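In: Would you be able to build a 3D model of this:
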Amino acid sequence: MSGNLAFKRTRIAPTPSGYLHLGNAFSFAITVALAQQTGARIFLRIDDLDRERVRREYIEDIFETLDYLELPWDEGPKNYNEYETIYSQIHRLDLYHEALHSLRERDLVFACDCSRLDVLRRDAQGVYSGTCRKKKLPLGGVAYNWRLDTLAENTLAIRGLDGNTQYTILPTSMRYFVVRRKHGAPAYQLASVIDDVHYGVDFVVRGADLWESTLAQHYLANVQGYMGFLNSIFFHHPLLKSNSDSKLSKSAGATSIKYLREQGKTKAEVYQMIGHMLGLKHPISSWEELTP
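Out: Predicted coordinates for the structure are as follows:
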């Protein structure tokens, strides 16, 4: 970490699409540890726009996991009722649609009727090549995604916690990324940027697997002129891997915090598991002992 950095606010941003696992716990813990070191307040943001996958028990699990692991946060919901009545992303839909309207007015989005299967048929890696860009499909069509026109190769400057700035361009895998899903729901990349701007987040901690999302979000912030987001500091932490060296997922029941709690694991034992998976030479038993 470079110098005596100080930040206003960071965030923990789980998605309630399953029970949280050890990888989520590590990401939250490293966020809390870095917040303590840099004076940042911690905002709890629950990314719940994918309403078809949201279940109350998954949201309750977020609060139970944070409490169980003694991970503090300063702002945001403290329980399910506060989440539902004040902090759910559905209460910020006007902000997302305002941004979408701005992109539409400046002719920066186009409608796309390609399904994921269509994209995979054209490219085995699932890279979208801009098939619908010149079709001029109506943006008012409810069955169409809106994609950002990323034809311009804007230079992206990502400021890191080490004091260095990495200059790059949008990767092929993120070309023409979706900003509005079919039937009008804002997409993750757009909503995440808007939320960070809205809540004044200036320090983002996330897994290394979200590097390309960071680039997509910087591209969008460039287009929209969100200088606060562009000047934020980003830290991409390593991922926890299973014994098979694969990324942990919410479908991996044996690594879910809920399962470990039910098996009688203590908080200290969970942190020891995380330390072991990270290959740390010294045992840890709390988030305070994590040193990025």
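In: can we go C-alpha only for contacts and neighbour counts from here?
Out: Will do.
In: which residues touch stretch 125-133?
Out: Applying CA atoms under 8 Å, 6 or more residues apart in numbering, the contact partners of stretch 125-133 are 110-114, 116, 119-120, 149, 172-176.
In: Only whichever of those are buried, select them in ChimeraX.
Out: To isolate in ChimeraX the members of the contacts of stretch 125-133 that are buried, counting by 16 or more other CA atoms under 10 Å, one can use:
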select :110,111,112,113,119,149,174,175,176
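In: how about this one, so we can line them up?
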Amino acid sequence: MTRKIRTRIAPSPTGFLHLGTARTALFSWAFARHFGGDFILRIEDTDEARSTQEAVDQIIAAMKWLDLGYDEGPFYQMQRLDRYREVIASMLEAGTAYHCYCTPAELDEMREAQRARGDKPRYDGRWRPEPGKVLPPVPEGVPPVIRFRNPIDGDVTWDDLVKGPITISNRELDDLVIARPSSVPGQVGTPTYNFCVVVDDLDMQITHVIRGDDHVNNTPRQINILRALGAELPVYGHTPMILGPDGEKLSKRHGAVSVLQYEEGGYLPAAMINYLSRLGWSHGDDEVYSREQLVSWFDGTHLAKSAAQWDAAKLNWVNGQYIKATPDADLAPLVAAQFARRGIAAKADDHLARVCGLFKDRCATTVELADWAQMYFADVSPSAEDLATHVTDAVKPALATLADKLATVEWSKAAIAAAIKETLAAHSLKMPVLAHAARVLVCGRAQTPSLDAVLELFDKESAMKRLRAF
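Out: Prediction:
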């Protein structure tokens, strides 16, 4: 291709940006970046009844969180109505579109009769102009739709970037409605999705359309409209859907939720990009790689023909790898944000960074990291079971000794470790017995990293107060 590569993502603001659309955006973005092209954001908001500003804001916020920067846009279809009407007027003049005065009741009757005959329900072309054909008289008071005059003969064939050659007969396609009725006599109503997307792709010089394979049936219609307009066709690539672990369509119970809920759930955007890119694309056996590597590899090949399967455990593993590799100082504000959602105030300072560094190897998300770190910023409530199991009468004298020794030492890991060792020797105890009891009191749980490392990051006064509370 000699033209500059231009891709787009065109979500509808009838809902939030979900995983499938995010993956499509990612593939389109990576493809454009690989070839030094442009990536465009378009908001397809012609469904006025269901489109909301809240959804628009969420889509843009999700794109920002994923760091899928777009070069142009966002463009809004409802701001381009004059352009669509201009193109429709030219098509009416050229005879590639026409007015249809069928009422909804007539269309229902038409389809019922076709079903009764065993035919595929479709528009029968009764208002389609043909040489020598006498059209019905225009009914009074019926606002018309405008239909595209689809070719009757021949096939539509394209070489799909993912699926390979696809051919659909024009006889399978009826005359598509490209503009809805208007309440204003003589005016073209709101154009439909399949028409607007064609004009947008034409005007925005889109060279590659990467989208879900639920759009395969739209593609021959859009190709025919583009040909009617004398336009150069883009390359189409239709990626299979993402399935849940049970092989069914991804649903909310699997994770088909707003992308931004993954931010709240403690996932890193780089990890989400990494994981989403592996759903339907691969580079050998590579599992964890950078955005830069993804861009350098993503040339449109190795896109899977079969559906990808969502695996929450695999996402957690990938996210855990990114958390381990993230500098402690960069994790601190993410954990502070998790605290803020819980009503806990904490500064993203060096202390919180050190806390993150102590626990991050144990965590798959920043929510889990905040769960660990919370002991330093909020009161703990050991369970009755842990207290009964670990803070026994047999260990309480040793806890008192440890508290006395810690009260007099410099608050450092080495000094704390020495005080613990001396206490164990004085009471002839093994480390787990004393450590578990101290952890339950100070940390609210029996299992943590080494006791000296955990205690060192506490404020000494707070740690002593908790240690003596038995």
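In: Can you pull the TM-score for these?
Out: The TM-score (TM-score structural alignment, normalised by the length of the first structure) is 0.78; 276 aligned residues with a CA RMSD of 3.5 Å.
In: follow-up on the earlier one: just name the closest of the contacts of stretch 125-133 of the first structure to residue 225 of the first structure, please.
Out: Among these, residue 149 lies closest to residue 225 of the first structure (CA to CA), at 15.8 Å.
In: Of the contacts of stretch 125-133 of the first structure, which belong to helices?
Out: 116, 119-120 (DSSP state H).
In: coming back round to it: now render the contacts of stretch 125-133 of the first structure as TSV, adding distance to residue 222 of the first structure.
Out: Putting the contacts of stretch 125-133 of the first structure into TSV (distance: CA to CA, whole Å) gives the following:
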residue	distance to residue 222 of the first structure
110	18
111	21
112	23
113	26
114	26
116	27
119	27
120	29
149	13
172	18
173	18
174	15
175	15
176	15
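In: Could you list which of the contacts of stretch 125-133 of the first structure belong to strands?
Out: Counting by DSSP state E, the contacts of stretch 125-133 of the first structure place 110-112 in strands.
In: circling back to that earlier point, wait, which of the ones in helices among the contacts of stretch 125-133 of the first structure is closest to residue 290 of the first structure?
Out: Taking those together and measuring to residue 290 of the first structure by CA to CA, the closest member is residue 116, at 39.1 Å.
In: which residue sits closest to that closest one, ignoring its sequence neighbours?
Out: residue 126 (7.6 Å; CA to CA, 6 or more residues apart in numbering).
In: go on, residue 367 of the second structure?
Out: That would be residue 266: by CA to CA, 6+ apart, it lies 4.9 Å from residue 367 of the second structure.
In: Which residue in the first structure occupies the aligned position of that neighbour?
Out: In the first structure, the residue matched to residue 266 of the second structure (TM-score structural alignment) is residue 264.
In: ok, now how distant is its match from residue 66 of the first structure?
Out: Between residue 264 of the first structure and residue 66 of the first structure the computed distance is 16 Å (CA to CA, to the nearest Å).
In: for residue 230 of the first structure, same thing?
Out: From residue 230 of the first structure to residue 66 of the first structure the distance is 29 Å (CA to CA).
In: Looking at the two, which has the bigger crowd around it?
Out: residue 230 (21 against 17; other CA atoms under 10 Å).
In: tell me the contacts of that one?
Out: Per CA under 8 Å, 6+ apart, neighbours of residue 230 of the first structure: 157-158, 218, 221-222.
In: Whichever of these end up buried, select them in PyMOL.
Out: Buried members of the contacts of residue 230 of the first structure, defined by 16+ other CA under 10 Å, are picked up in PyMOL with:
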select buried, resi 157+158+218+221+222
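In: Is it possible to get CSV of the contacts of residue 230 of the first structure that adds secondary structure and distance to residue 13 of the first structure?
Out: CSV is the format used below for the contacts of residue 230 of the first structure (DSSP: H, G, I helix; E, B strand; the rest coil; distance: CA to CA, whole Å):
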residue, secondary structure, distance to residue 13 of the first structure
157, strand, 23
158, strand, 20
218, helix, 18
221, helix, 19
222, helix, 22
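In: With distance to residue 58 of the first structure added, can I get the contacts of residue 230 of the first structure in TSV?
Out: Formatted as TSV, the contacts of residue 230 of the first structure follow (distance: CA to CA, whole Å):
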residue	distance to residue 58 of the first structure
157	35
158	32
218	29
221	30
222	34
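In: between the contacts of residue 230 of the first structure, which is closest to residue 288 of the first structure?
Out: The closest of those, once distances to residue 288 of the first structure are taken by CA to CA, is residue 158, at 27.2 Å.
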